[in-house]
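**Q** test case, fold it:
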Amino acid sequence: MVSDFRKKKLQHVFTTFFDTNKSGNIDKKDFELAIDNIAKLRKFTSGDAKYNEVKTTLLKIWDGLQSRADADKDGEVSFDEWVSMWDDYAKNPTAALDWQKDYCKFIFQLEDASNDGSIDSEEFSSVYASFGLNKSDAVAAFQKMSKGKSSVSFAEFQELWKEYFTSEDASAPGNFIFGKTSF
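**A** Predicted structure coming up:
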């Protein structure tokens, strides 16, 4: 059974980053809106190489998510289906599904605007502000996530990612990887 604390974290990711059209479920339309939002953030234009890369990656993530989490095969992922899938992940995070690994890598690369292999506070907070979160809260979340360091590498981010989806400790640094400081 998933605790209320973990459900709140899962709700944050579900609502803020996946259910972009606010329908209450995740579907392919949400991913199409996310592609547009990311293109706007990074100033990609439809058809250029970076736009196509984002589109291909996000649609691959959607296919993986839908095939794993859409238990009733209705073309949408409900919040209950989402929680169930991440609960399975929490039981064995070393056996992450390919789409989960792809999503982790995608988020890191999205945040690493300078493409230097690490994310800093400005890169991190700019992404979360583009998703409607308060930028100063995202800066504070970065400080907690990074444990006061100026940057976070991909290897560190992967560990923080696992912690986000598995930890019951409200002060665990991984709880802050999605730009929020409290649940």
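
**Q** switch to C-alpha atoms for all contacts and neighbour counts from now on
**A** Will do.

**Q** now residue 147, what's its secondary structure?
**A** coil (DSSP: H, G, I helix; E, B strand; the rest coil).

**Q** counting neighbours, what do you get for it?
**A** 13 (other Cα atoms under 10 Å).

**Q** now do the contacts for the closest residue to it other than its chain neighbours.
**A** Sequence neighbours aside, residue 173 is the residue nearest to residue 147 in space, at 7.0 Å (criterion: Cα to Cα, 6 or more residues apart in numbering). Residue 173 sits next to 144, 145, 146, 147, 160, 163 when contact means Cα atoms under 8 Å, 6 or more residues apart in numbering.

**Q** can you do 10 Å?
**A** Residue 173 makes contact with 141-147, 159-161, 163-164, 167, 181, according to Cα atoms under 10 Å, 6 or more residues apart in numbering.

**Q** one more: residue 73?
**A** With the criterion set at Cα under 10 Å, 6+ apart, residue 73 makes contact with 66, 67.

**Q** this one next, for a side-by-side:
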Amino acid sequence: MALSEFLKKKTSLAFNKYDISNDGVLTVSDFEEIAQKVAQKLGVDSGSPEHDKITAAYRAIWDGYFKPADVDGNNKVVLEEYIKACERFIESPNAIEIGMDLNKMLYDAIDLDGSGSIDEKEFSVFLTTIGSSEANAKIAFSHIDTDKNGLISREEFAQNLYDYHTSEDTQSPANWFYGSM
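**A** Prediction:
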């Protein structure tokens, strides 16, 4: 099953957000650079346990989300490979279970203080590191915080990210996951 144009647009936006080098190719180094920028924004020293947590989490994002799209084994993922991987994923019978588990892994990377919830600052660090403005991050947070309690729970986060990649609903709050389209 091919992705609709709407889902391709969202998938492309997500891909491009992680392409820190802006070369049209995702590699583990993009995720290492994101981790470095997150740590820097938070004032976390290299070699500290917090820095190691951030680095490990972003490495896990590469390993869990993007490396499986590398069908030719060259340790690089181009947009076409990622779109095909998303198509295969959506067709799999246990997509929601796998997706929710993977999304919780990204959640753990963003829950920088390990509090069990993501606040607006943490979400802003995540989005601004991958190219969104502070204002856009604030608007995105307000959409993703579906229960409007000022925090994003693991379940809220996982469901919104899953819906971002699978929902055809043009009015879904999940469409704001990576900022405005």
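
**Q** number of residues surrounding residue 97 of the second structure?
**A** Neighbours of residue 97 of the second structure (other Cα under 10 Å): 11.

**Q** packing partners for the helix or strand hosting residue 32 of the first structure?
**A** According to DSSP states H and E, residue 32 of the first structure maps onto helix 28-42. Contacts defined by 3 or more Cα pairs under 10 Å, 6 or more residues apart in numbering; DSSP states H and E place helix 28-42 of the first structure against helix 49-69, helix 98-111, helix 121-130.

**Q** which of those is buried the deepest?
**A** helix 121-130 (a mean of 20; mean count of other Cα atoms under 10 Å).

**Q** next, the angle helix 98-111 makes with that one.
**A** 110 degrees (axes from the mean of the first three to the mean of the last three Cα atoms, to 10 degrees).

**Q** by how much does helix 121-130 of the first structure deviate from the second structure on average?
**A** When the second structure is overlaid, helix 121-130 of the first structure sits 2.8 Å from its aligned residues on average, using mean Cα distance after the TM-score superposition for the first structure.

**Q** for the nearest residue to residue 117 of the first structure once chain neighbours are set aside, what are its contacts?
**A** What sits nearest to residue 117 of the first structure in space, not counting adjacent residues and going by Cα to Cα, 6+ apart, is residue 153, at 6.2 Å. By Cα under 10 Å, 6+ apart, the contact set of residue 153 of the first structure is 108, 112, 116, 117, 118, 119, 120, 146.

**Q** most surrounded residue in those residues?
**A** In those, the most neighbours by other Cα under 10 Å go to residue 119, 25 neighbours.

**Q** tell me the SS of it?
**A** Assignment for residue 119 of the first structure (three-state DSSP): strand.

**Q** so what's residue 140 of the second structure up against?
**A** 120, 123-124, 127, 132, 134, 173-180.
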